[in-house]
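>>> My questions are about this predicted structure, shown below with the sequence.
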Amino acid sequence: MHTVGHGDTFTAAGFDVQVHGELHAVIHPDIPRITNVGYLVDGGRVFHPGDALTVPGPAVETLMLPVMAPWSKISEVIDYVREVKPQRAYDIHDAMLTDLARPIYDHQIGALGGAEHLRLAPGESTAL
C-alpha cells in the first residue's frame, strides 16, 4: 500500500487509474479539511470522486455520485453532475437518505443534472 496524490497514476487489477483532487469538500469553515482524492479509471470510463467533488479534466462516462453527506445539499450535487457532464451517474454515499427522501433526490438529480441518473440496490451490480 502507498499514498497517492493529485496527478499520480497507477494500475490496479488491470485498470489504469489517475488520481484527481486533494481535499475533502468543505463540511464547515470551522472544521479543518483533510486529504481526500478521487480516482479516474481507464481514462474516464468511471470516476469516483471520493468526498473531494473534484471535476476531472477528461470526459467521464460513469460518475459515482455522492448524493447525501453532512457536507452537501442537493443543489450542489446537481451542479456537480452538470460540471462533470457524465453520460450517467450512479448514486453512492446515500445511506443517510430515507425512503421518503430518495424519490425526491432521484427526480431532481435526474431532471436537472443533465445525465442519466441511476441507483443500485444493496448487493446489485451492473456492467459498464
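Yep, it's here.

>>> Please count neighbours and contacts with C-alpha atoms only from this point.
OK.

>>> okay, now Leu112: neighbour count?
Leu112 has 14 neighbours, counted by other CA atoms under 10 Å.

>>> Return the residues in contact with it.
Neighbouring residues of Leu112 by CA atoms under 8 Å, 6 or more residues apart in numbering: Ile78.

>>> Can you tell me the element the residue most central in space within the chain falls in?
Centroid-nearest residue in the chain: Leu65, 3.4 Å away (criterion: CA atoms, centre = their mean). Leu65 belongs to strand 62-66 when elements are defined using DSSP states H and E.

>>> what residues does that strand touch?
With CA under 8 Å, 6+ apart as the criterion, strand 62-66 contacts 44-51, 77, 81, 86-94.

>>> Put this next to the previous one:
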Amino acid sequence: MQLIFHGHACVSLALPDGGDTLVIDPGAYSDTATALTGAAAVLITHDHFDHMDLEAVLKHLECSTDTHVWGPASALEDLTSGGAPTERLHEVAPGDVLEIVGTQVTVGGGAHAEIHPEVPQLAMNVTYLVEVDGGRIYHPGDSYEAPATVPDGGLDVLLVPVSGPWTKLAEAMDFARSVPAGAVVPIHDALLSEIGHTLTGRWLDTARLGGKYTYSRLQVGESTAV
C-alpha cells in the first residue's frame, strides 16, 4: 500500500491492487480535498479541528454515500450535530480490533497529551495501528502513547508528532526510539518553519539518536510504499 501525507496530521492509505482508500485525521491544516477524494473510510483520533475539519468531512459524507467514519464519541457527536447520517458513524474505544475496508485496525490510546495542568483534558484521543498485507503503520493522534502490542518484526511506519502546544522534542525522540519501526515519518508539523523542520530532522535522525529507523519527512502530496 501507499502512505500519502496530506499535511499536518492527515495521511491516507491507498490499499493494494486498486483497493479502497482509508484516511486518518483530515483536519483544517491539511489538504482535505485531496485526502478525502475517493475515501471509503475515515478514521478520527479526536475532535480537535486540526484533526477533523468538520465541514469537509460532512461535505464528503454527503457526496460519497458509501463512506463511513470511525472515531471516539466526541468526534461523532460533532458530526451528528452537523447532520451526518448516524448509520455511517461508528464509535471506537481503546482495545477495539476492527476490519475496515480490507485492513485490520487496532484502536489504542485513550488520553490526549497534557497541554498544561490548568487546561482541561480532552475527553478522548485514540490511536490507530493499521495492518494490511503485512504492512503496518501507527498514528498516535495527539499523544506519544506506544501501541499496546507491537507486532513481531515491528512497524513499517511510525508517525511522530513534532510540533504543537503539547509536544516536546525530547518526548518525540523517546517515542521514536521506543517503538521499533523501519521508518519514522513526522506529522503534526503545521507550526514548523523550514528552520524548525531542519532542526527537528537533525534531532530525530538516527545519526544523532543511534536508532535503526530511517527518518523520512514527506512533503504534502508525497507518498511512501509500506
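Sure thing, it's come through. Treat the numbers as computed from the prediction; the structure is a model and nothing was measured.

>>> average offset between the strand holding Leu65 of the first structure and the second structure?
Compared with the second structure after fitting, strand 62-66 of the first structure has a mean deviation of 0.9 Å; criterion: mean CA distance after the TM-score superposition for the first structure.

>>> which bit of the second structure covers the following helix or strand past that strand?
Next along the chain after strand 62-66 of the first structure, taking DSSP H and E as the criterion, comes helix 74-84. Using TM-score structural alignment, the residues of the second structure aligned to helix 74-84 of the first structure are 169-179.

>>> same question, stretch 98-109 of the first structure
Matched against the second structure by TM-score structural alignment, stretch 98-109 of the first structure falls on residues 193-204.

>>> tell me which residues of the matching stretch are tucked away?
Buried residues in stretch 193-204 of the second structure, counting neighbours by 16 or more other CA atoms under 10 Å, are found at 197, 200-201, 204.

>>> Then stretch 116-128 of the first structure?
Buried residues in stretch 116-128 of the first structure, counting neighbours by 16+ other CA under 10 Å, are found at His117.

>>> again with stretch 31-40 of the first structure
For stretch 31-40 of the first structure, burial by neighbour count (16+ other CA under 10 Å) applies to 36-40.

>>> Can you tell me which of those end up in strands?
When these are checked against strands (DSSP state E), the matches are 38-40.

>>> And the residue of the first structure most remote from its centre, how close does it get to Lys73 of the first structure?
Here the first structure reaches farthest from its C-alpha mean at Asp30, the gap being 24.1 Å by CA atoms, centre = their mean. Between Asp30 of the first structure and Lys73 of the first structure the computed distance is 18 Å (CA to CA, to the nearest Å).

>>> Leu40 of the first structure: what's its closest spatial neighbour, skipping adjacent residues?
Distances taken as CA to CA, 6 or more residues apart in numbering put Phe47 closest to Leu40 of the first structure, at 4.4 Å, once the chain neighbours are dropped.

>>> What of Thr11 of the first structure?
Leaving aside its sequence neighbours, Thr11 of the first structure sits nearest to Val17 (CA to CA, 6+ apart; 5.8 Å).

>>> what sits against that neighbour?
Going by CA under 8 Å, 6+ apart, Val17 of the first structure touches 9-11, 39-43.

>>> looking at the second structure, which of these still make contact?
Shared with the second structure under both residues aligned by TM-score structural alignment, their matches' CA atoms under 8 Å, the contacts from the contacts of Val17 of the first structure are 9-11, 39-42.

>>> of those residues, buried ones?
Neighbour counting by 16+ other CA under 10 Å classes 9, 39-41 among these as buried.

>>> And the buried residues of stretch 31-40 of the first structure, which is closest to Gly57 of the first structure?
Nearest to Gly57 of the first structure among these, counting by CA to CA, is Leu40 at 9.8 Å.

>>> State the distance from the closest one to Thr98 of the first structure.
Distance check for Leu40 of the first structure against Thr98 of the first structure: by CA to CA, it reads 29 Å.

>>> And Asp16 of the first structure, by the same measure?
Asp16 of the first structure is 35 Å from Thr98 of the first structure, by CA to CA.

>>> what's the answer for Asp30 of the first structure, then?
28 Å.

>>> Helices of the second structure, residue ranges please.
Using DSSP state H, the helices found in the second structure span residues 32-36, 54-63, 73-81, 169-178, 194-204, 206-209.

>>> The fifth one vs helix 169-178, what angle?
Angular relation of helix 194-204 of the second structure and helix 169-178 on a 0 to 180 degree scale: 50 degrees, by axes from the mean of the first three to the mean of the last three CA atoms, to 10 degrees.
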